[in-house]
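[1] coords please:
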Amino acid sequence: MMALMFLLAAFKLGEQAFTYHDLSQDKVQAEARLKAAQEENEQLQQEKEQLVDPSYVEKLAREDLGMTKDGEIPYIYQKK
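    A predicted model of the protein is given here:
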């Protein structure tokens, strides 16, 4: 009877050890996702602050959208 109790206790401890390991891995992954999200949030906050600067908005319009001012002729080159 005592051996059976010992085996049952050992089984439960082993099961808990596996559960603890899985939870530890989940925590590490969650912390990595949180850090990545915080870094992305910081970058977006910086960009948001720059969007009130007219020269930054003009730079984005020119570079990303290919927009020009009146009378300007866009120069388009192809990368090889």
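
[2] Going by C-alpha atoms from here, please, whenever you check contacts or count neighbours.
    OK.

[3] Pick out the residue nearest the middle of this protein.
    In the chain, the centroid-proximal residue (Cα atoms, centre = their mean) is Ala36; its distance is 3.3 Å.

[4] Centre of the chain to the helix or strand harbouring that residue, how far?
    In this assignment (DSSP states H and E), Ala36 forms part of helix 2-50. A distance of 17 Å separates the centroid of the chain from that of helix 2-50, by Cα atoms, centre = their mean, to the nearest Å.

[5] For the comparison step, fold the sequence that follows:
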Amino acid sequence: MKSRGRQRNINWFAVVMVVIIMYFASILVSQQIYLSQAADDYAAAKSRLAAAEKENEALKAEQQQLNELGYIEKVAREDLGMTRAGELPYSAGHK
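    Reported below is the predicted structural model:
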């Protein structure tokens, strides 16, 4: 005697194909997330490199200026408040 309801035959090929597709889709998504993070890291590193190169150029320019007596005197007077013998120091008041 047959059962009242019709038996369902599972199409195992379709089930296996869906599982395989889901597996590869998850791999694809995880790889895309990784590549996105790597691109962000690359952009941040490139930005830090540009800032370091700019600072390096400024430091090289200052190093060149440190060889000039006029610049050394300017730094001594403005930054260190030094004066020549017989000069009176002048300090501009802040408003």
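
[6] Any chance you could compute the TM-score here?
    Superposed pair, TM-score by TM-score structural alignment, normalised by the length of structure 1: 0.97. Supporting alignment: 80 aligned residues with a Cα RMSD of 0.6 Å.

[7] In terms of secondary structure, what does the helix holding Ala36 of structure 1 contact?
    Judged by 3 or more Cα pairs under 8 Å, 6 or more residues apart in numbering; DSSP states H and E, helix 2-50 of structure 1 has no packing partners among the helices and strands.

[8] Look up the counterpart of it in structure 2, residue range please.
    Counting by TM-score structural alignment, helix 2-50 of structure 1 lines up with residues 17-65 of structure 2.

[9] Mean distance between that stretch and structure 1 after superposition?
    Average distance between stretch 17-65 of structure 2 and its aligned residues in structure 1, after superposition and using mean Cα distance after the TM-score superposition for structure 1, equals 0.4 Å.

[10] Mean distance between the next helix or strand after the helix holding Ala36 of structure 1 and structure 2 after superposition?
    Using DSSP H and E, the helix or strand that follows helix 2-50 of structure 1 in sequence is helix 54-65. On superposition with structure 2, the mean distance recorded for helix 54-65 of structure 1 (mean Cα distance after the TM-score superposition for structure 1) is 0.5 Å.

[11] Please state the offset of helix 54-65 of structure 1 from the chain centre?
    On Cα atoms, centre = their mean, the centre of helix 54-65 of structure 1 falls 26 Å from that of its chain.

[12] That concludes my questions; thank you for your assistance.
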